[in-house]
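J.: Have a look at this fold, sequence not included:
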C-alpha cells in the first residue's frame, strides 16, 4: 500500500552523515526520475537505490512532489555555484546565457525536467507570493546576472516575468511544440524585450 504523504515541513540535513545520505537520495531520484518520470517512479525504489530506510526518505521528503522540488533546488544551487560570465555582455544577454544553459541541462533528461517543473509549479501554488524554495534561489542567480545586489520591487517583478516566460518556453520544448534551437531564440528574444529596456541602457557620455 502506498504511503500517504504527510503535510509537514521537510527535515533538513545537518551533520555530514545526514548530508551525504540526503545527496544519495537526490542522486537516486534523479536517475529514476530520468528513466520513469514522476508517475512511474516509486518512493520505495528511491529509498532502496539510495540505501536508506523509507522512513528516512519521508523525513526529508514527505511526498514525491517534495522530492522533485528538492531536485529542482539542487539544480538551481549547482547553477548558482557556476561562475557568472558577464564580461562584455549586456545584462539581458547575461540573463539569457544563464537561462539557455539551464535549459540545456534540464532538457538532457526530459522526463525528469517535466517532473521537476510540475512539482515546482505545485509548490508555488501552495506557498503563494513567497515562491518556492527553488524559485527564490533561481531569482538570486538572475539578480547576479543583472548585477543587482539590492533588487527593488520593479526588479523583482521583471525577474518573475522572465522566469515565467522561460517556464513557458521549456514546456513548449518538452511538449515537442518547438525545437531547442527555437527555444534558445525565444529565450534570448524574451530577455531582450523584457529586460533590455531597463538594464541594457548605458549612461550618456557628457558632451
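T.: All right, it came through fine. Note that the structure is a prediction, hence the values are computed from the model and not measured.

J.: going forward, measure contacts between C-alpha atoms and count neighbours the same way
T.: Noted.

J.: mind listing what's buried in the biggest helix by length in the chain?
T.: Longest helix in the chain, counting residues (DSSP state H): helix 16-40. Neighbour-count burial for helix 16-40 flags 21-34, 37-38 (criterion: 16 or more other CA atoms under 10 Å).

J.: next up, a second structure to put side by side with the first:
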C-alpha cells in the first residue's frame, strides 16, 4: 500500500520541502536519476531523515514532486505567443522546438520528465495525471487559442514530439531528424475539421 506524502503546512516546513526539491533537481539534472540517492539527501538538504520521508515516502514520490515543481515553474514562465496572425501550426512548432532545445541543454532531467509522464504504475496514476494536466496547461498557454479539432490534434503532435525526443535521447535520431518530425507533425494542425472528425469516427469504429 502506498503511503500518502505529507504536505508542508508552515513556512519552515515549506522551506525544508523546497530545499529537498532543489537539491534533488540539481542531482538529477547533473547526474541523472541514478544520482538521486535518498540516503544522501538529509545531509545535502540539511533536513532530518524523518522530514525527508514524511514528504517523500519513496524515491518515486520525490521524483514526481520534482517534476511537478519543474513543470509548475515552466508554466509560470510561459508567455503566450503574441505574433499577430501566426497560424496555430507555427505557434505549436515554436513551442515544441523550444522545449526540445531545453531537453538538449538538460537531457537527464528531460528523461525523468518523460518517463514519469508515461508511467503505468496504478499507484501513481494521480501524480501522472497532474503532470499531464500541467503539460496541457503549458501547451495551451504557449500556443494560444485553438479550435476544438486542433485541441484533439495537438495530442498527436505532442505524442510525436515526445517519441522523437526519446529516440534522440536513445541515440536513434539526430537533432535535425527530431526537428523535422516536430515540424511535420505540426502540419496536422492545418487539417480541416471535417477530415479530423472523419478520422475520429473511423478510429472509434469497432473492427469487423
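T.: Noted; the coordinates are in hand. Quantities reported herein were computed from a predicted structural model and do not represent experimental measurements.

J.: Could you get me the TM-score between them?
T.: Once superposed, chain against chain, the TM-score is 0.76 (TM-score structural alignment, normalised by the length of structure 1); 191 aligned residues with a CA RMSD of 2.9 Å.

J.: mean deviation of the longest helix of structure 1 from structure 2?
T.: Helix 16-40 of structure 1: mean distance to aligned residues in structure 2 after superposition is 2.1 Å, counting by mean CA distance after the TM-score superposition for structure 1.

J.: And for stretch 162-169 of structure 1?
T.: Superposed on structure 2, stretch 162-169 of structure 1 shows a mean distance to its aligned partners of 1.8 Å (mean CA distance after the TM-score superposition for structure 1).

J.: Which part of structure 2 matches that stretch?
T.: Residues 157-164 of structure 2 are matched to stretch 162-169 of structure 1 when aligned by TM-score structural alignment.

J.: residues in contact with the helix or strand that contains residue 141 of structure 2?
T.: Here residue 141 of structure 2 is covered by helix 125-143, with elements defined by DSSP states H and E. Residues from elsewhere that reach helix 125-143 of structure 2, judged by CA atoms under 8 Å, 6 or more residues apart in numbering: 64, 67-68, 71-72, 74-75, 78-81, 88, 91-92, 95, 116-119.

J.: Report the buried members of the residues you listed.
T.: The neighbour count (16+ other CA under 10 Å) marks 64, 67-68, 71-72, 75, 78, 81, 88, 91-92, 95, 116-117 as buried among these.

J.: Just give me the closest of those residues to residue 189 of structure 2.
T.: residue 88 (7.0 Å; CA to CA).

J.: excluding its backbone neighbours, what's nearest the aligned partner of the closest one in structure 1?
T.: The equivalent of residue 88 of structure 2 in structure 1 is residue 91 (alignment by TM-score structural alignment). The shortest distance from residue 91 of structure 1 to any residue other than its chain neighbours is 4.9 Å, reached at residue 146 (CA to CA, 6 or more residues apart in numbering).

J.: right, and residue 167 of structure 2 touches residue 173 too?
T.: Yes - using CA atoms under 8 Å, residue 167 of structure 2 makes contact with residue 173 at a distance of 5.6 Å.

J.: Tell me which other helices or strands the longest helix of structure 1 touches.
T.: Here helix 16-40 of structure 1 touches helix 43-50, helix 64-81, helix 110-127, going by 3 or more CA pairs under 8 Å, 6 or more residues apart in numbering; DSSP states H and E.

J.: Run the angle between it and helix 110-127 for me.
T.: Interaxial angle, helix 16-40 of structure 1 versus helix 110-127 (axes from the mean of the first three to the mean of the last three CA atoms, to 10 degrees): 100 degrees.

J.: who touches the match of residue 88 of structure 2 in this structure?
T.: 145, 146, 147, 195, 196, 199, 200.

J.: Mind checking which of those are buried?
T.: In terms of neighbour count (16+ other CA under 10 Å), the buried residues within the contacts of residue 91 of structure 1 are 145, 146, 195, 196.

J.: Give the aligned equivalent of residue 178 of structure 1 in structure 2.
T.: Using TM-score structural alignment, residue 178 of structure 1 lines up with residue 173 in structure 2.

J.: contacting residues around that match?
T.: 164, 167.
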